[in-house]
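Engineer: would you be able to build a 3D model of this:
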Amino acid sequence: MTTVSPHNARLTFRALEPVHGMIYFTPHGPDVYRELGITDPRMMYFASRSAALGPVPAEVTISTFFNFNPAVVGAVLPTAWDIASPAEILRARLEAVDRSLRQVWGEDISGAQVREAADLARQAAERACERPQGRPLFAAHAALPWPDEPHLVLWHAQSLLREFRGDGHVALLLTEGLSGIEALITHSGTGEIAPEVLRISRSWSEQDWAAGVNGLRERGWLVDDDIALSEHGKARRAAIESRTDELAVYPYEAIGDAGCERLRVLVAPLTIRVIEGDLGFPPQLSERYRQAIQAGSR
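Structural biologist: This is a model prediction of the structure:
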């Protein structure tokens, strides 16, 4: 095992993230979930991502997903489990992944580039599996069987690395005393994503958002006349991000700095094809992904 810098680990994670992230936008997702009888887009998202936990009540998903409006989660769970079992939903999700990656990678789906990238990503993900403690959403996905085909291995590996990182991030948000909606507002305050995108995508009302903004202003996180972080807020948000990077290093130590750099080289052209492959990515998100890929290749 070798030491990997938090910066290098972050670059590697970001470079590969579109391979996992496409599952939330691809039209193949709704297609396979409708085959099971699930037609509500909100149910598709919450049921498919939390299916690894089993037929859990809404409260478990609310807890692990952290920043979504609890009322919206409660509107679709546990009702989803009466329509299709978690096992059926997981199989459908993997089918959507298979269809999507075959669409964008074509004949390269089982090529040497995908196989090598899958091997490196799996090494990192399997090391993460040595430390599931305190990471419930990651642990649930880590308990799933590994798929056989290289492109699905690559997707599953990145899914594990994503949830591993995400669970650590949620723990840090909690220690800062932030609620789910407050975490979103501070994220929007960085200027990285428009407030309305975060508010709408997580199903919060304008009234809920305004209340969260006011509360953060009172605590000194935001400037008085805008949804922008104050100097105090910038420092605390930067500390959260920095510590998130540190807590996410452990898996990548299995492949070292050289392995991280090699993985980024391998996946850069693959992820560009995912972004540009008609899988439904919003333009703003596509641009963020491109910037991350470019940063990782420099």
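
Engineer: CA only for contacts and neighbour counts going forward, please
Structural biologist: Noted.

Engineer: wait, what's in contact with Leu152?
Structural biologist: Contacts for Leu152 (C-alpha atoms under 8 Å, 6 or more residues apart in numbering) come out as Leu94, Val97, Asp98.

Engineer: what about 7 Å?
Structural biologist: By C-alpha atoms under 7 Å, 6 or more residues apart in numbering, Leu152 lies in contact with Asp98.

Engineer: what residues of stretch 239-250 count as buried?
Structural biologist: By neighbour count with 16 or more other C-alpha atoms under 10 Å, stretch 239-250 contains the buried residues Ile240, Thr244, Asp245, Glu246, Leu247, Ala248, Val249, Tyr250.

Engineer: go on, stretch 248-267?
Structural biologist: Buried residues in stretch 248-267 (16+ other C-alpha under 10 Å): 248-257, 259-267.

Engineer: take those residues and keep only those in helices.
Structural biologist: Gly256, Asp257, Gly259, Cys260, Glu261, Arg262, Leu263, Arg264, Val265, Leu266, Val267 (DSSP state H).

Engineer: with adjacent residues omitted, what lies nearest to the fifth one?
Structural biologist: Yep, that's Glu261 we're talking about. Thr12 (7.3 Å; C-alpha to C-alpha, 6 or more residues apart in numbering).

Engineer: I'd like the structure of this one too, to check against the first:
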Amino acid sequence: MNDDSGRIARLMWAHFEPIHAVCYFHPRALDSFRAAGLRGYWRGYFASRAAPLGAVDAAPVIAAFFGFAPQMVTRALPHVWEMATPQEVLRARLIGAVQALAELTYDQPQDRIAEAADVLEAAVDRLELAGRVLGSANAALPRNESPLARLWQAATTLREQRGDGHVAALVAAGVHPVEVLAWRAALDQRREFLQPARGWTDEEWAAGRERAIARGWLTADGTPTDRGRAEFQAIEDATDRAAAHPWRGLDAADVERIDELLDPVGRAARTVLPAEFPLVLPDLPQQRLATGPAA
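Structural biologist: You can find the predicted model right below:
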């Protein structure tokens, strides 16, 4: 694999991550969760991401989602399945996502939406799923006939498969979830936002910050170090490599066309994401990606 494969994988992530994320932030998507009986934001979040796994307990979700404090997950699971079954949650999240995307893309040609769904589904068909629990569970879901439903589900599958690879890279690097959060809080986000959004106590946060200092990622006063930047970038690079397989073998014209199709949808989806977004979302390039063959 050459350098372009990881670079293309990152560009595609910049497009499909916001398409997936409308289900957590658009009012129509949130209304759909409430209509299914999932009162409270976090019940909808944990139920919707976990639903492809079935009526699971908290333990596999704590492992697969990685960044959340166990006590935060156990407040939602498994009792959310008493409010709505996994099948009801899957239906609610798809209805909400489609309604959200319909509002956001009403002025875009429907043939382009259908083509965008086609190219993302083709990428899903090329995914490597061994070891990717959330990606595999989403890939196994039946495909809808609606272009917007197909587009959202394909974006979600690609997003979760990438997330599985990111978790694997973090585990391989021996990083604890709170260390990652303390690093992000020092780098480009606020602790006052990240800590409650992931449910860790002050004591757990302090311990994670101390481990990040001992690891050499932060100075004693909490400043990011060059070593921290380099090691975290290595994790990001490993994530890009693990997500690159469905984009290999594409020539420059293929990449340009996919970029053209996804760019307006992804940009429209970004308009509903909050100013403080609890995930890392790369900026889109100012110009189209110029690249040779990615094989």
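
Engineer: need the ones in helices among the buried residues of stretch 248-267 of structure 1 in JSON lines (columns: distance to Pro283 of structure 1).
Structural biologist: Converted to JSON lines, these look like this (distance: C-alpha to C-alpha, whole Å):
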{"residue": "Gly256", "distance to Pro283 of structure 1": "33"}
{"residue": "Asp257", "distance to Pro283 of structure 1": "31"}
{"residue": "Gly259", "distance to Pro283 of structure 1": "30"}
{"residue": "Cys260", "distance to Pro283 of structure 1": "27"}
{"residue": "Glu261", "distance to Pro283 of structure 1": "27"}
{"residue": "Arg262", "distance to Pro283 of structure 1": "28"}
{"residue": "Leu263", "distance to Pro283 of structure 1": "25"}
{"residue": "Arg264", "distance to Pro283 of structure 1": "22"}
{"residue": "Val265", "distance to Pro283 of structure 1": "24"}
{"residue": "Leu266", "distance to Pro283 of structure 1": "24"}
{"residue": "Val267", "distance to Pro283 of structure 1": "20"}
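
Engineer: from the residues you listed, which is closest to Ser203 of structure 1?
Structural biologist: Ser203 of structure 1 lies nearest to Val267 out of these, by C-alpha to C-alpha, at 32.6 Å.

Engineer: how close does the counterpart of the closest one in structure 2 get to Ala269 of structure 2?
Structural biologist: In structure 2, Val267 of structure 1 lines up with Leu262, judged by TM-score structural alignment. Distance, Leu262 of structure 2 to Ala269 of structure 2, using C-alpha to C-alpha, to the nearest Å: 11 Å.

Engineer: next one: Ala29 of structure 2
Structural biologist: Distance from Ala29 of structure 2 to Ala269 of structure 2, by C-alpha to C-alpha: 12 Å.

Engineer: Glu260 of structure 2 too?
Structural biologist: 15 Å.

Engineer: please apply the same query to Ala206 of structure 2.
Structural biologist: Ala206 of structure 2 is 35 Å from Ala269 of structure 2, by C-alpha to C-alpha.

Engineer: which of these two has more residues huddled nearby?
Structural biologist: Ala269 (25 against 15; other C-alpha atoms under 10 Å).

Engineer: ok, now which ones touch that one?
Structural biologist: So Ala269 of structure 2 contacts Pro18, Ile19, Val22, Leu104 (C-alpha under 7 Å, 6+ apart).

Engineer: returning to what we had before: columns distance to Leu216 of structure 1 on top of the buried residues of stretch 239-250 of structure 1, output as CSV?
Structural biologist: Listed next are the buried residues of stretch 239-250 of structure 1 as CSV, based on distance: C-alpha to C-alpha, whole Å:
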residue, distance to Leu216 of structure 1
Ile240, 16
Thr244, 21
Asp245, 24
Glu246, 26
Leu247, 26
Ala248, 27
Val249, 30
Tyr250, 32
